[in-house]
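Colleague: give me a 3D structure for the following:
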Amino acid sequence: MSSSDSPVGLLLVNLGTPEAPDIASVRRYLAQFLSDRRVVDLPRALWLPILYGVVLNTRPARSAKLYELIWNSDTGEGPLKTFTRLQAEKLQARMGSPRLIVDYALRYGSPSIATQIEALAAKNCERIALLPLYPQYASSTTGSAADAAFDALRDKRKQPALRIAAPYYDDPAYIDALAANIGGALAALDFEPEVIVASFHGLPQAQIDRGDPYRDHCEATWRLLCASLGMSPERLRLAFQSRFGRSQWIGPYTSDVVTELAGQGVKRIAVVAPGFAADCLETIEELGVEIRDLFHRNGGEKYARLPCLNDSEESIALIETLAKRELAGWM
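Modeller: Modelled structure (predicted):
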């Protein structure tokens, strides 16, 4: 079989999830995640004693309880894994080429990037495109996924050609998908939000100061989304969630924005997470429960968490657009 006739692999990549909602599984997942130098770039001599002496002895029990609340018991998966798998399955069916093999991988947990690259190579894929489902580039997400892919090929005598898709934070197809998804979700509510909060995952400010473009990408997405939805920056507020530790993270923090809105007398809000390709613990529990309860405690009355793109029609059409761009010249 010539290289021009061999199958082409497309690997959708997202962050990850524990294998089960129990303490041991969550501890393994957090150990892998928080040991990544791109995620926590503190000196190892400082960070590892904290990680193994404090974090992994305290955080897994609480996180396991939260994962249990959102776990997909029918499939034995966390929601992020379920949605990423469905995205790959639906994209395979949608694109319909016998030469294209679509699969998915998780940066932390399983199936791993290394395992899935090996599986595609075993199916004679001499060309593999990695599509990280992170619209906004961050060293700790897209950069880490690229590291894992290159590490998987490091010792191979026969390496497939590898492409890593660019971030798509300002891509019209992405903005259109978000706007359609948000518009549909708002229309389904039984109230009209006075303010919508666009909550992106946060990053330590120190990583931004060292050159990470993530905040710029988030702000670009937010501005384009404001324009697409016809909303002012006051109606669609920018915020960042999931702060961890005591260091300064990029802001404004979602918790502060929601508290401020309630304090100003705003009674009805909705929250959306444009940077997440699939719902996960940070959207379902943090935004759907913690931030909701915070809003209500401070005087808010109506609150809605809007769903991520997940495996919606808008999502699969977007991923198809991105995939065709990366596969150009190979298919």
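
Colleague: contacts, neighbours, all on C-alpha from now
Modeller: Noted.

Colleague: for the chain, which residue is closest to the average position?
Modeller: With distances taken as C-alpha atoms, centre = their mean, Phe276 lies nearest the centre of the chain, 3.9 Å away.

Colleague: that one: what's it in contact with?
Modeller: By C-alpha atoms under 8 Å, 6 or more residues apart in numbering, the contact list for Phe276 reads 134-135, 200, 308-309.

Colleague: kindly indicate which of these lies nearest Tyr174.
Modeller: Distances from Tyr174 to these, taken as C-alpha to C-alpha, are shortest for Pro135 (8.2 Å).

Colleague: give me the number of residues near Ala145?
Modeller: Residues within reach of Ala145, counting by other C-alpha atoms under 10 Å, total 24.

Colleague: for the nearest residue to it once chain neighbours are set aside, which three-state class applies?
Modeller: Nearest non-adjacent residue to Ala145, counting by C-alpha to C-alpha, 6 or more residues apart in numbering: Arg107, 6.1 Å away. Under DSSP: H, G, I helix; E, B strand; the rest coil, Arg107 falls in the strand class.

Colleague: could you also give me the structure for this next sequence, so I can compare it with the first?
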Amino acid sequence: MARLRPEPPHTHGQTPRTGVLVVNLGSPEAPTAAALRPYLKQFLSDPRVVEIPRLLWWPILNLIILNTRPAKSAEKYASIWTDAGSPLRVHTERQTKILAGYLGEAGHRDWVVRWAMRYGDPAIRATLEEMRALGCDRILVMPMYPQYAGSTTGSVMDEVARGLLEWRNLPELRFVRSYHDHPGYIAALADAVHRHWQHNGQAERLILSFHGVPRFTLDKGDPYHCECHKTARLLAEALGEDGKRIQVTFQSRFGKAEWLQPYTQPTLEALARDGVKSVDVMCPGFAADCLETLEEIAMECKTAFIAHGGRQFNYIPCLNEDDAWMRCLRDIVLEHAGHWCRDDPRRGASDRGTGAQHARTMGALQ
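Modeller: You can find the predicted model right below:
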């Protein structure tokens, strides 16, 4: 059993605060092999991510993968790195600041809104400690994964629980499990596709590429596959499509085991060989652009599609800081906060002017 540590000094009269912890997957500190090694070690040591017995996996990870993969991954990260750093970190930080602004305009200016990464920094445990020091006795955890999987949302829940093991005075805790079928999320995706079509026209096919997971997870009861397909079905309905031009695929395979199919890149190659000349590709399982969307899809898959006879490959960016998505994120948080909102003594400000607040916040981030 973990040893309980003393609580931070208590100040009488301090108003308890509500906290919102936004969590995404993570990113290395730099696009270098030296930075990738500890990041990959933490990621691939998670038993939720790699469900291989530890005695078998340890030598494979430490003696083979961590000696070969960091340099290759560093090259991929370097191709998408920005002056501000990793795209995923940049977008997650911006999303959190905008969310805080929207919650403030909804009357919750005293809420503590922070972001953390499941792997790398800022770490979940350290961020929880910061929120405790700021007086948060209620914390809502918002994993940014639309579809639930044990290897993503489940792993965030594990790490939050581990982070609280040594707390004597535990906070009231709530989790957003998934939002794969939230009307605001579906509407934001549909708006993004419509805007793309208005500016670029419609391609022959719309490919919805979700991050892959091993096939056995579906057989063992993980709902991820079903939630991905529900997102796709609801998006097709919102677009007024019958589904014939829309196809669900899964990307980012790792290892030799079978993963959820059909695989994204082989599907694109087959479409090109069969005479399909144009495709639009979207990644609805990602709340922000990252290595898997910007490098794997927009670069690698585009090259493969063109090489096999395709002519036009259009990548539709993730929602990132899209205004409709940011308002949806606020709504998801408030819906899950429930009576916390009613109990907030500072509640009462109207939601008017959220668009202006978004514009001001975005301006400050430029």
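
Colleague: how close are the two chains, by TM-score?
Modeller: The TM-score (TM-score structural alignment, normalised by the length of the first structure) is 0.96; 328 aligned residues with a C-alpha RMSD of 1.4 Å.

Colleague: could the contacts of Phe276 of the first structure go into a markdown table alongside distance to Leu120 of the first structure?
Modeller: Converted to a markdown table, these look like this (distance: C-alpha to C-alpha, whole Å):
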| residue | distance to Leu120 of the first structure |
| --- | --- |
| Tyr134 | 22 |
| Pro135 | 24 |
| Phe200 | 32 |
| Cys308 | 28 |
| Leu309 | 26 |
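
Colleague: onto which residues of the first structure does stretch 247-257 of the second structure map?
Modeller: Following TM-score structural alignment, the aligned partner range for stretch 247-257 of the second structure in the first structure is 237-247.

Colleague: ugh, wrong one, I meant stretch 277-285 of the second structure
Modeller: By TM-score structural alignment, stretch 277-285 of the second structure lines up with residues 267-275 in the first structure.

Colleague: quick check: which element contains the residue mapped onto Glu219 of the first structure from the second structure?
Modeller: Using TM-score structural alignment as the criterion, Glu219 of the first structure maps onto His229 of the second structure. Under the criterion of DSSP states H and E, His229 of the second structure resides in helix 224-239.

Colleague: what sits up against that helix?
Modeller: Applying C-alpha under 8 Å, 6+ apart, the external contacts of helix 224-239 of the second structure come out as 147-149, 180-181, 186-187, 189-190, 194, 208, 210, 218, 242-243, 246, 248, 260, 284-285.

Colleague: in ChimeraX, how would I select the buried members of these?
Modeller: Restricted to buried positions by 16 or more other C-alpha atoms under 10 Å, the ChimeraX selection for the contacts of helix 224-239 of the second structure reads:
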select :147,148,149,180,181,186,187,189,190,208,210,218,243,246,248,260,284,285
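
Colleague: now the strands for the second structure?
Modeller: Listed in chain order, the strands of the second structure (DSSP state E) span residues 17-26, 112-119, 136-143, 172-175, 205-211, 246-251, 278-282, 312-316.

Colleague: residue range for the fifth one in the first structure?
Modeller: Residues 195-201 of the first structure are where strand 205-211 of the second structure lands when matched by TM-score structural alignment.

Colleague: check the last one too.
Modeller: With the alignment judged by TM-score structural alignment, the segment of the first structure matched to strand 312-316 of the second structure spans residues 302-306.

Colleague: do the fourth one as well
Modeller: Counting by TM-score structural alignment, strand 172-175 of the second structure pairs with residues 161-164 of the first structure.

Colleague: and that stretch, how far from the second structure on average?
Modeller: Following the fit onto the second structure, the mean deviation recorded for stretch 161-164 of the first structure is 1.0 Å by mean C-alpha distance after the TM-score superposition for the first structure.

Colleague: in that stretch, which residues are buried?
Modeller: By 16+ other C-alpha under 10 Å, the buried positions in stretch 161-164 of the first structure come out as 162-164.

Colleague: quick one on the thing from earlier: counterpart of the residue nearest to Ala145 of the first structure over in the second structure?
Modeller: By TM-score structural alignment, Arg107 of the first structure lines up with Arg118 in the second structure.

Colleague: ok, that match touching Ile124?
Modeller: Yes - the criterion here is C-alpha atoms under 8 Å, and Arg118 of the second structure meets it with Ile124 at 6.3 Å.

Colleague: residues that sit against both of the two, list them.
Modeller: In terms of C-alpha under 8 Å, 6+ apart, Arg118 of the second structure and Ile124 are both contacted by the residues 23, 159.

Colleague: and for Pro38 of the second structure, the neighbour number?
Modeller: Look at Pro38 of the second structure: counted by other C-alpha under 10 Å, it has 17 neighbours.

Colleague: coming back round to it: mind listing what the match of Arg107 of the first structure touches?
Modeller: Arg118 of the second structure makes contact with 23-26, 124, 155-156, 159, according to C-alpha under 8 Å, 6+ apart.

Colleague: same thing with Ile196 of the first structure?
Modeller: For Ile196 of the first structure, the contacting residues are 235-237, 269-272, by C-alpha under 8 Å, 6+ apart.

Colleague: now distance to Arg243 of the first structure too, for the residues you listed, in JSON lines please.
Modeller: Shown next, in JSON lines, are the contacts of Ile196 of the first structure (distance: C-alpha to C-alpha, whole Å):
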{"residue": "Arg235", "distance to Arg243 of the first structure": "24"}
{"residue": "Leu236", "distance to Arg243 of the first structure": "21"}
{"residue": "Arg237", "distance to Arg243 of the first structure": "18"}
{"residue": "Ile269", "distance to Arg243 of the first structure": "21"}
{"residue": "Ala270", "distance to Arg243 of the first structure": "20"}
{"residue": "Val271", "distance to Arg243 of the first structure": "17"}
{"residue": "Val272", "distance to Arg243 of the first structure": "17"}
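
Colleague: what's the match for Val193 of the second structure in the first structure?
Modeller: Using TM-score structural alignment, the equivalent of Val193 of the second structure in the first structure is Ile182.

Colleague: quick check: the gap between its match and Asp170 of the first structure.
Modeller: Separation of Ile182 of the first structure from Asp170 of the first structure (C-alpha to C-alpha, to the nearest Å): 17 Å.

Colleague: again with Pro307 of the first structure
Modeller: Counting by C-alpha to C-alpha, the gap from Pro307 of the first structure to Asp170 of the first structure is 20 Å.
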